[in-house]
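Peer 1: for reference, the sequence and a predicted model appear below.
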Amino acid sequence: MSAPSVRTAAKYARVLQRWARSSSVSLKRFSGAVCEACNEEQRWRQTRSTPFITAAGVITVALVAADHVYNEKRFFKAARLGNVQELKKQVEALIESGERARGDESGGGAADRRHALGWTALMAAAANDRAAAVQELLKLGARPDLPEQYAGAAAAAASAGLHPLDALQRREDEFCASMNARASFLGWTALHYAALADSAGAARALLEAGADPTARDHAGRRALHYAREPSPARDLIVDHTRRWERAKEAAAAEERRRFPLEQRLRQFIVGQQAAIETVAAAVRRKENGWADEEHPLVFLFLGSSGIGKTELAKQLARYMHRDDPAAFIRLDMSEYQEKHEVAKLIGAPPGYVGHEEGGQLTRALARRADAVVLFDEVDKAHPDVLTVLLQLFDEGRLTDGKGKLIECKNAIFVMTSNLASDEIAQHGLQLRREAEARLAQRARLPGDQPETQETRVEALSESPNPEETLEVSRHFKDNVVRPILKRHFGRDEFLGRINEIVYFLPFSRQELLTLVNMELKRWADKARCRHAVELRWEGGVLGALADGYDVHYGARSIQHEVERRVVNQIALAAERGALGRGCGVLLLERGGRVALAVRRPADTDYTPLDLAAV
């Protein structure tokens, strides 16, 4: 073999090698062919012996090896056309390359490899009714519930650094030509695509592989929403959806039995036992089918600011929907004080600016019709907004600006208000004084019976918790609170649609100590993480800080008290060089005041710190 022929073979082999590297692929077979070509040139130079291989042979071997190199376009085109053999070949090539599934944070396998614009081969096969390809990809390890990341040509092109026309073309060529490439399919699963394509075979394969028929896309819709009626694919999805829902209901019932709502709420809400029990009882009726199914559940939370009203609504949503962020909708009603802002809530009518965007409430309810909706400070909303809410509470449905009807009878609506907060606070303080007097009377022993420590402990243990005995009287509700509510809202039918008016009472002394301790722990964590400072405190500090409680501001007054009397001193000590990284701080109570003692890294004891002398 002549030197030019060998050099030519090696040249072509190196070109193919550079091409493979530019494709971010490294195959053993391909590398072996290239190395063989290069070694042949070296052997010819050393021995100048008889030709061993021809240039055509080297190129042929290299091309055969290159045929097994992963190629994105061929992979997704094979899924689109249902070419099972090519899918196997591309997955094998990707496995040999040692690369992980692109765009998948959980580290999926080769069959879950995402396209540069966001979809997977399983989605492409399902969208084009390629049941055999769907089955093969599932056998190769594709996961059926991966969500789509294609959010429309413009958004996909921007994230991939392409022109929107290029994104449109690639979506049509490498995914599906019959779908609108400009629309967003964010959050779709392969089952959504199978339902839209009316592919019974693909739907059956996905469902048998464990696909979740209750999974929702970014718009809050399940696969069943896109299925044709009637069709075999729809019947399959309906059947499996019922099974999944029954299984979820059974699991939720077991979870509620083992971990009741009251127990969950008490972990995050300090005090407010009566409010927690009222909310939990109403939700339990609804969950177990002992409530009016034609109307949603409506609460009105009344009490001072910072008392736990908003936090209770948040924790209720977390309990009901397992931390799904879309299942908690919060609207600040102070943003709806004008008449024209009704359009912001339900959407502008046709012909007006913003008609296509829809309303804040209607968009959110369209995604999750069973969400927990919080109308914060509802007393600040315009009366026309309250008229919309009345329709929502009365019928469990809402018509948006486009004329679309949204059913939300399974939603839970929570309104918060500071109306009558002063009256409720004073009534709560009176109830606490009466409860403490009853507790002291029950703990007091008869005069003819000698008092011992054992008998006193026994009497106290038999006395009920004063928090559990607090109950707002019916007289106070009807003659004090209701007139205030009626005077403000001006309509009985609005108040009549409220299932439960929940009263939040001021904190007891023990609850204030708990709040102070929680706040100090929060600042101790910050001090340790940000400044490497250890923060500790004596028991008397809790009582001194609890004295700063303001019944009108609730837990926020405790936060401000800790910042003013503790954090300010620590910040001043750090500024003046008396406190650095690695130091320890001990909070001391001296005559109702909070003082600091500092332990430097080299010391073992705390030294009181006089900030005025520093």
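Peer 2: That came through, no problem.
Peer 1: switch to C-alpha atoms for all contacts and neighbour counts from now on
Peer 2: Will do.
Peer 1: return the set of buried residues in stretch 140-147.
Peer 2: Under the neighbour-count criterion of 16 or more other CA atoms under 10 Å, stretch 140-147 has 140, 142-147 buried.
Peer 1: now the end-to-end length of that stretch.
Peer 2: 18 Å (CA to CA, to the nearest Å).
Peer 1: what's in contact with it?
Peer 2: With contacts defined as CA atoms under 8 Å, 6 or more residues apart in numbering, stretch 140-147 is touched by 88, 91, 109-112, 122, 138, 186-191, 206, 209-212, 215, 217.
Peer 1: structure two is appended below for comparative analysis:
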Amino acid sequence: MMGVASIAPFPQWRIIACIVLALAASGACARQGTSMTQDHATDPAASALSRAASAGDAAEIGRLIADGANPNAKDAQGSPLLQAAILRGDRRAFQALLEAGADATTGAANGNTAVHLAAMQDDASYLKALLAGGASADTPNTKNGETPLFNALEARNDENIRLLLEAGARADATDAFGATLLHKAARINATGWVVRFLEAGADPTARDRVGVTFQPSFFRARDAVLSADAKRDRETVRDWLVARQIPVEDTH
């Protein structure tokens, strides 16, 4: 008769540890659920305003805000209602919220404000409306410090970049890590904007938190992979640097 293999007893301390971890995880999930739904669970006015904004009901938005609803409330996904209206392309809700006093500098979960979000849209009317309403072209992202120019550049939206610069946005802006628009433009190979940012006053000697300028990224790509325009931009930048006696960091 075959013997039955004995099973080693599970150490008591491990059982206790598992129970403690399970309870902690359960508590964390409960707290997270509460924080995610708190605005709407505890504030019926915010919930009603969110529904009205989602429906694009400008009249109801105005009525609710007149009755005391917070125009800076967030939807169930945590986006400020003003930003949610931009994402939906709902100009009526956007305008109603803006006229009711919605704060264009309120950050979403990723730190972007309505100005940052508008800077990425193909429809420039949102950005124009925010700037005309007094929003700063240099409004910082509440998480990483990037200004809307960084977002417009990431989206390669030339019109919005021009709008922001015309509104006084700083070409020498940096994010929370010291990276400049030149760093970003070089990293995404937006060579034409490297030229234009330099001409607009960006500092070519600025270094990010690891101590490098925009040049290593800008000059890294081999000529064989560059378009004719990019090659021309590279030579323009090289000549620009040389003319100002700034060392060219071209390792090719």
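Peer 2: Arrived safely, thanks for sending. Just so it is clear, the model here is predicted, and its values are computed rather than measured.
Peer 1: what's the TM-score here?
Peer 2: The TM-score (TM-score structural alignment, normalised by the length of structure 2) is 0.51; 154 aligned residues with a CA RMSD of 3.3 Å.
Peer 1: thinking again about what came up before, now, which of the buried residues of stretch 140-147 of structure 1 sits nearest residue 97 of structure 1?
Peer 2: Nearest to residue 97 of structure 1 among the buried residues of stretch 140-147 of structure 1: residue 140, at 16.0 Å, using CA to CA.
Peer 1: turn the buried residues of stretch 140-147 of structure 1 into JSON lines, columns for secondary structure and distance to residue 456 of structure 1.
Peer 2: Below are those laid out as JSON lines (DSSP: H, G, I helix; E, B strand; the rest coil; distance: CA to CA, whole Å):
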{"residue": "140", "secondary structure": "coil", "distance to residue 456 of structure 1": "72"}
{"residue": "142", "secondary structure": "coil", "distance to residue 456 of structure 1": "68"}
{"residue": "143", "secondary structure": "coil", "distance to residue 456 of structure 1": "65"}
{"residue": "144", "secondary structure": "coil", "distance to residue 456 of structure 1": "65"}
{"residue": "145", "secondary structure": "coil", "distance to residue 456 of structure 1": "62"}
{"residue": "146", "secondary structure": "coil", "distance to residue 456 of structure 1": "63"}
{"residue": "147", "secondary structure": "coil", "distance to residue 456 of structure 1": "63"}
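Peer 1: buried only: go through the contacts of stretch 140-147 of structure 1 for me.
Peer 2: 88, 91, 109-112, 122, 138, 186-191, 206, 209, 211-212, 215, 217.
Peer 1: what about residue 609 of structure 1, how many residues nearby?
Peer 2: Other residues near residue 609 of structure 1 come to 17 when the count uses other CA atoms under 10 Å.
Peer 1: was I right to think it contacts residue 597?
Peer 2: Yes: contact criterion CA atoms under 8 Å: residue 609 of structure 1 and residue 597 qualify, at 5.3 Å.
Peer 1: just to revisit the earlier point, filter the buried ones among the contacts of stretch 140-147 of structure 1 down to just the ones in helices.
Peer 2: Using DSSP state H, 88, 91, 122, 138, 190-191, 206 are the members of these that sit in helices.
Peer 1: who touches stretch 232-249 of structure 2?
Peer 2: 191-192, 194-195, 215-216, 218-219.
Peer 1: just the buried members of those?
Peer 2: Applying 16+ other CA under 10 Å to the contacts of stretch 232-249 of structure 2 flags 191-192, 194-195, 215-216, 218-219 as buried.
Peer 1: any chance of those residues in a markdown table, with distance to residue 161 of structure 2 and secondary structure too?
Peer 2: Below are those laid out as a markdown table (distance: CA to CA, whole Å; DSSP: H, G, I helix; E, B strand; the rest coil):
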| residue | distance to residue 161 of structure 2 | secondary structure |
| --- | --- | --- |
| 191 | 14 | helix |
| 192 | 12 | helix |
| 194 | 12 | helix |
| 195 | 14 | helix |
| 215 | 21 | helix |
| 216 | 24 | helix |
| 218 | 20 | helix |
| 219 | 23 | helix |
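Peer 1: my guess is residue 329 of structure 1 contacts residue 376. True?
Peer 2: No: with contact defined as CA under 8 Å, residue 329 of structure 1 and residue 376 do not form a contacting pair (10.4 Å).
Peer 1: shared neighbours of the two, which are they?
Peer 2: Counting by CA under 8 Å, 6+ apart, nothing touches both residue 329 of structure 1 and residue 376.
Peer 1: so what corresponds to residue 167 of structure 2 in structure 1?
Peer 2: Counting by TM-score structural alignment, residue 167 of structure 2 corresponds to residue 140 in structure 1.
Peer 1: and its match, how far is that from residue 61 of structure 1?
Peer 2: 28 Å.
Peer 1: do you know how far the match of residue 167 of structure 2 is from residue 69 of structure 1?
Peer 2: 18 Å.
Peer 1: try residue 154 of structure 1
Peer 2: For residue 154 of structure 1, the distance to residue 69 of structure 1 - CA to CA - is 30 Å.
Peer 1: so if I had to pick from the two, which one is more boxed in?
Peer 2: Neighbours per residue (other CA under 10 Å) separate residue 154 of structure 1 from residue 69, with residue 69 holding more: 26 against 20.
Peer 1: ok, the more buried one touching residue 90?
Peer 2: Yes: Residue 69 of structure 1 is within contact range of residue 90, at 7.4 Å (criterion: CA under 8 Å).
Peer 1: the strands in structure 1, which residues?
Peer 2: In structure 1, the segments counted as strands under DSSP state E are 297-302, 328-332, 372-376, 397-399, 405-407, 412-417, 500-503, 534-537, 584-590, 593-599, 607-609.
Peer 1: please identify which of those is closest to residue 273 of structure 1.
Peer 2: strand 500-503 (10.4 Å).
Peer 1: please work out which residues of structure 2 line up with that closest one.
Peer 2: So strand 500-503 of structure 1 is aligned with nothing, judged by TM-score structural alignment.
Peer 1: contacting residues around that strand?
Peer 2: 274-275, 278-279, 282, 298-303, 424, 472.
Peer 1: now the strands of structure 1 as a markdown table including distance to residue 453 of structure 1?
Peer 2: Conversion of the strands of structure 1 to a markdown table gives the following (distance: least, CA to CA, whole Å):
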| stretch | distance to residue 453 of structure 1 |
| --- | --- |
| strand 297-302 | 42 |
| strand 328-332 | 51 |
| strand 372-376 | 49 |
| strand 397-399 | 62 |
| strand 405-407 | 62 |
| strand 412-417 | 46 |
| strand 500-503 | 38 |
| strand 534-537 | 30 |
| strand 584-590 | 29 |
| strand 593-599 | 33 |
| strand 607-609 | 38 |
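Peer 1: to residue 65 of structure 1, which of those lies closest?
Peer 2: strand 328-332 (54.2 Å).
Peer 1: just checking, what packs against that closest one?
Peer 2: helix 309-321, strand 372-376 (3 or more CA pairs under 8 Å, 6 or more residues apart in numbering; DSSP states H and E).
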